[in-house]
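[1] Predicted structure and sequence below. I'll ask about it afterward.
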Amino acid sequence: MDRSKAKQRIRELTSEINYHNYRYYVLDRPQVSDAHYDALYRELVEIEKRFPELVLPNSPTSRGGDKVSGEFAEVTHSRRRLSLDDAFSFEEIEEFEERIKKLISKDVDYVCELKIDGLQIVLTYKKGLLAIGATRGDGRIGEDVTHTIRTVRDIPLELSQPIDVVVSGEIYISKKDFEAINRGQERASGPLYANPRNLAAGTVRQLDPKVASSRRLKSFLYDIEGEVAPKTQVEVLATLKKLGFAVNGDNELCRDLDGVRKFIDGWASKRESLPYITDGVVIKVNSLLQRDRLGATAKAPRWAIAYKFPAEKKETRVLDIKVQVGRQGTLTPVAILKPVRLAGTTVSRATLHNEDEIRRKDVRVGDTVMVQKAGDIIPEVIRVIKEKRPSGTKEFKMPARCPICNGPVVKVEGEVAYRCANKNCFVVQVRKLEHFVSRDAFDMEGLGTKIVEQLYKEGLVRDPADLFTLEEGDIEPLERFAEKSAENLIRSIQSSEEVTLDRFIYALGILHVGDQTARDLAYYFGSLSKIMRASSAQLAGVGGVGAVVAKSVADFFQEPRNQRLVDKLLGAGVRVKSAAKPRSNKLVGKTFVLTGTLSSMSREEAEAKIRSLGGKASSSVSKETDYVVAGDSTGSKYEKAKKLGVNILSEEEFRQLL
């Protein structure tokens, strides 16, 4: 094939394959068989290999690309991308309309759209070709994630018209794909993802587009500006669809609030049947001219509001109550449930926290219970339906012997916890090892639960220090290990030999010491030896460290067994360096709680920024909380902050504070 024919054939194949992609991924109505599609795709790949200079910018083979190195480039949006005000009751929607009618005397139509639980993105097209894909960020500046956006199969690389436009919408992962991804994580002994939204947000910000491609991201677009002239939201959606974008068909034009209420009530009862997760309804003024008159506040447009569905509750049955053992030997009762679909995933277990909680709710095996997901993430039993309780049920009692090692169980004085008293309990030791290698501790990539258990069972690792003496020859004979995977594991361990003091303290798994307390100790004392020698009184003098925590730390380092472990770790080559102190005291004394998902940074990045300015990042809201930072899809923390009168910051306000 000569160059001229190759150029013509590449143009034909690119056009034909992109058309079939649109039929398959957007319309869900394929016209050709998989075999026929694959043959076309392979032909294009072969011709492009021979003539790489002829590859078109909208080639379907470009939905991949190379890994991005370093940080994402910043993208300044053409206009501010504001977040929406939330409504948690219909009364708040009525108040929303009252505010509109003060500014507009004419009748107002609304368009109701299902609120997709995903990540907002902004796409820029030049002459019909995708130029930039960006996150919303703080509304003014987002991150350039074009490399992952190109992997989203239902986002066109080329529009049906050669025009300049900017469109925005939501990236999400379907329930089916999310569960398949988690099954894969389970098989690989990896951590399970909490929910589709967080996974979608993390995937869009992946450096490697191949990882993003494997997670089958999807999109719904709902806004457009540029060389188009729609006059209403109905026309906006029609224009987007005509240009080749995926548009959610579950929307409705409502002439008044009665129509809005019917739309909300209708979807509240059947949202579980959808292939994606929706957490509410976005209500928008239909007329774009009326929107211009209404304008916006500093935080949100006056012409739209997001109604949030109440947390979904489901009825199911308690099949059993089992007891789990944690790394501190703490016994935690868990309800084994008849599997039920809840907030997009199948739930078969729910923590019951402790014996006091079980007694308060009076949960028994055989009971019918109501369950919900706290913050749409953690399954919990909220109440027992006692009128459905079968006869002969018995109150639950904590076991006197550990269910793992049969060691004695003791009740801790002054606490609700029961603990296994056997310090050599198998599960306790394995959980301690898992904690030691976790992301916030030594961060040893590739050491999942099953591998840690295998290493412990085979006697290769009895304590964390043994990890640093492992050799490839020790690991290769183990199940699921080959020469390459053994080599990668050893390399991961070796790369973790140098660690900051705060991570080292956290990795030791001292009772009551979380990552924030570990940082407080590291900043205050500055060296491992000083922390190990400190008395309870000296430890209690550290801000944020109370008497109970101080005693726990002092007791830990006074125990010969723990002193030997520290010596063994240092002898095995572990190097402990000083923790990075805050670069500023701007937020000293301020406690922050993050809720929802931030668009411009991950939760870990946000917490790191808070700490770098001397502030503290907490996981729970209390009267002592200074600020709650509210991202998208906020949960119970947001509601608690409102009740307690805690200052609530939008993502943009948080970034300005930094």
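    Okay, I see it.
[2] Going by C-alpha atoms from here, please, whenever you check contacts or count neighbours.
    Fine.
[3] For the residue nearest to the spatial centre of the chain, which three-state class applies?
    Of all residues in the chain, the one closest to the mean position by CA atoms, centre = their mean is Asn198, 2.6 Å from it. When classified by DSSP: H, G, I helix; E, B strand; the rest coil, Asn198 comes out as helix.
[4] all helices of the stretch 201-350 of the chain, in order?
    For the stretch 201-350 of the chain, the helices defined by DSSP state H, counting those that start in this stretch occupy 209-214, 233-243, 257-270, 288-294.
[5] Comparison target below:
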Amino acid sequence: MPDTPAIQHRIQALTEQLHHLNHQYYQLDISEIPDQEFDQLLAELQQLEAAHPDLALPNSPTRRVGGTITKQFPTAVHRFPMLSLGNTYSEDDLREFDERVQKGLEGAPYGYVCELKIDGVAMSLHYEHGQLTQGVTRGDGTRGDVVTANVRTIKTLPLALRPGPGQPEDFEVRGEVFMPLPVFEELNAEREQNGEALLANPRNAASGTLKLQNSAQVAARKLRFYAYSLLTPGRHFASHSDALEALTAYGLPVSNTWRRASSIEEVLEFVHYWAKKRFDLPMATDGIVIKVDNLRQQDQLGYTAKSPRWAIAYKYPAEAARTRLNDVLYNVGRTGAVTPVAVLTPVPLAGTVVKRATLHNANQIELLDLRLGDMVYVEKGGEIIPKITGVDLTARPADTVPIQYPTACPACGTPLVRPEGEAHFRCPNERGCPPQLKARLEHYVSRKALNIDGLGAETVGRFFELGMVKTPADIYDLPARRPELVTLERLGEKSIDNLIAGIEASKQVPFPRVLFGLGIRYVGETVAQKLAAHYRSIDALMAATAEDMAAVPEVGGVIAVAAAHWFQQPENRELIERLRQAGVQLEVTGEAPVPASDRLAGLTFVISGVFEQHSREELQLLITSNGGKITGSISKKLSYLVAGDNMGPAKREKALGFKVPIISETDLMGMLPPADAGAQDDTAADTEAAGPPAPAAGPGQQGSLF
């Protein structure tokens, strides 16, 4: 019999230790232990929780990786309404606001707190006894979506608070969930490579991420959170600034850019300082929030029907510039997508000099009716990506003609194709188009793929231009060409030694990263990990059909078709054989998971729809670990269709036509050994209950509402 108290004590100790290490790392930039040691502690906790799910704590650090698939988001009523702030773009309006505050307080001394207005998604978090219990979006201000599982994936957000003076037993934290600019840019770069539409700005990206049904995908987006107010039914602090300092003491992330101001002049100084300085920050901001600091004075000033009288948001005007469109270049990406880029007369905009702007695709050029020589208006989408928003038709030369999108690849001359349902034209010459070949090499050596030390994008690009490497397999021939390497300029003996050592070390890179590095269209990091974990070797993956791959969680039909097509190409099979001969890892190392039973041996299943107690991935694992097989297609040979909510009617009709039994999640659980069924039931996601009705905003509410 297991020693339950000892196991429970170890789980508690690991949980507290990992929460502490996360706080030190993400809040204080302190690494108390090596990453490997942290990973070992986390792995130990995961193993204990898997073996004893009933002892796992609700806010375990293991929940940050996500994994929950939500059928739909329940809603909850905000205990304190999330009202809107009045906005202004005028400094004169700020002075008028100050005059209203002075009049409302009848001449009593007062001060302000100035905070940067982060361009993200407003979020309300509920903490009870120091534990995060619920995360709710703004919604309509009265009721919002419960997205607790997604919020728990934010690494800068403490699931368990640090004890602090005056910490209420039950309180709410209001703040902003946002996507850091480097993450946003990386996400858009990946989408551009895959030929997907670019996200407009980090706010839209953060909002869309929080709406994802799979929290594992949310975790991969690396969202962040800044708190900006604390609310309780009673009064715990005298001022808003005191509450911000308390939030920091409790371990919650608060942007250190906020400042107290004793007058409207100091407020304006803050506004002027950040007008340009904000562009140096790693997150998007679009203004300043000004709040009366003293909470009793906030109560005295009160509210209008829609907003408080004690706070206002100053929005920086959207910066735009007018300049000339001199040319349009057409870049060919790794997947063959042809992206137009506007070449502009350089113009200052939002802290930088803009020389180029994205035009997205042929549709955008046609929509704007762009012509070379036009005077165009340029803005930064979300103050990040320059884009053309319009044309000054009054300045258009009389002899201009509409821009004609090329019909042939600008790099290799191959006729372009436009797949049905896609916005981009593509060059289909995968094996001979230089930009595609070069981009695939750069992808293979990139940090998230093989990460070959001494062989960055610039160096591998140089080798490509010299004709020394054309495919990833050619990289492993470079050590034998050392006499040729030493003749190259700017490549000394030490650099060559580092290069050869890096190539040798890349042979130990795990299979999932190698699979990602192959650059198969639509196969990003997450999909590569899922496929590698499911098939465990490149040979098994090559033997799989598109239907088989489509049954792997988070893969789907479009990805499966692209991957199956890639593996069918003789050139790609030759590439894999050369990588195998070079010693690259093409299978998952270590022993395969031991089957729980053979209860489902000889049976095949299709899983479709969304389920109450398990994710599709969990159901797949239950089936395969008990000897069953997953497939993506319905045929006469299929044993069972496991049907959840929102399953497509076509699959149901097809199953009925083939007389395939249609079973529910409960039916499937009944086919499994009781121990497995019980263990899985214990790990079912907690349901989130809606809170009590929201009282009217007014005196006695601690903190600000925004």
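    Looks like it came in fine. What you are looking at is a predicted structure, and each value in this text was computed from that prediction instead of being measured.
[6] Superposed, what's their TM-score?
    Overlay of the two chains. TM-score (TM-score structural alignment, normalised by the length of the first structure): 0.57; 424 aligned residues with a CA RMSD of 4.2 Å.
[7] Which position in the second structure pairs with the residue nearest to the centre of the first structure?
    Asn198 of the first structure maps onto Asn204 in the second structure, with residues paired by TM-score structural alignment.
[8] contacting residues around the residue lying closest to its match once chain neighbours are set aside?
    Spatial nearest neighbour of Asn204 of the second structure, excluding adjacent residues (CA to CA, 6 or more residues apart in numbering): Gly120 at 7.8 Å. Contact analysis of Gly120 of the second structure by CA atoms under 8 Å, 6 or more residues apart in numbering lists 176-179, 202-204, 206-207, 284.
[9] what's the closest of the residues you listed to Asp327 of the second structure?
    For those, the closest approach to Asp327 of the second structure (CA to CA) belongs to Pro202, at 28.4 Å.
[10] Next, the contact list for that closest one, please.
    119-120, 178-181, 184, 284, 382.
[11] picking that back up, in a markdown table, list the helices of the stretch 201-350 of the first structure along with mean neighbour count.
    A markdown table is the format used below for the helices of the stretch 201-350 of the first structure (neighbours: other CA atoms under 10 Å):
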| stretch | mean neighbour count |
| --- | --- |
| helix 209-214 | 18 |
| helix 233-243 | 18 |
| helix 257-270 | 15 |
| helix 288-294 | 16 |
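[12] Of all those, which one is nearest Lys322 of the first structure?
    Between those, helix 257-270 lies closest to Lys322 of the first structure; by CA to CA that is 32.5 Å.
[13] With distance to Leu331 of the first structure as added columns, please give the helices of the stretch 201-350 of the first structure in TSV.
    Converted to TSV, the helices of the stretch 201-350 of the first structure look like this (distance: least, CA to CA, whole Å):
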stretch	distance to Leu331 of the first structure
helix 209-214	37
helix 233-243	53
helix 257-270	38
helix 288-294	56
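[14] looking at the ones you listed, which is closest to Arg63 of the first structure?
    Closest to Arg63 of the first structure of the helices of the stretch 201-350 of the first structure is helix 209-214 (CA to CA; 7.9 Å).
[15] Where in the second structure does that closest one align, residue-wise?
    Under TM-score structural alignment, the match for helix 209-214 of the first structure is residues 215-220.
[16] before we move on, what about stretch 128-143 of the first structure?
    Aligned by TM-score structural alignment, stretch 128-143 of the first structure falls on residues 130-145 of the second structure.
[17] any idea how far Ile11 of the second structure lies from Val558 of the second structure?
    41 Å (CA to CA, to the nearest Å).
[18] Of these two, which one has the most company?
    The residue with more neighbours, out of Ile11 of the second structure and Val558, is Ile11; 22 against 12, by other CA atoms under 10 Å.
[19] who are the neighbours in contact with that one?
    For Ile11 of the second structure, the contact set (CA under 8 Å, 6+ apart) comprises 45, 48-49, 55-56.
[20] repeat for Val122 of the first structure
    Here Val122 of the first structure is in contact with 133-136, 166-169 (CA under 8 Å, 6+ apart).
[21] how close does it get to Thr146 of the first structure?
    When Val122 of the first structure is compared with Thr146 of the first structure (using CA to CA), they lie 10 Å apart.
[22] which residue in the second structure lines up with Asn182 of the first structure?
    That one, Asn182 of the first structure, aligns with Asn188 by TM-score structural alignment.
[23] And the contacts of stretch 549-569 of the second structure?
    In contact with stretch 549-569 of the second structure (CA under 8 Å, 6+ apart) are residues 520-523, 527, 530-531, 534, 542, 544-547, 572-573, 606-607, 616-617, 620, 630-632.
[24] rerun at 7 Å
    Contact partners of stretch 549-569 of the second structure, identified using CA atoms under 7 Å, 6 or more residues apart in numbering, comprise 520-523, 527, 542, 545-546, 572-573, 616-617, 630-632.
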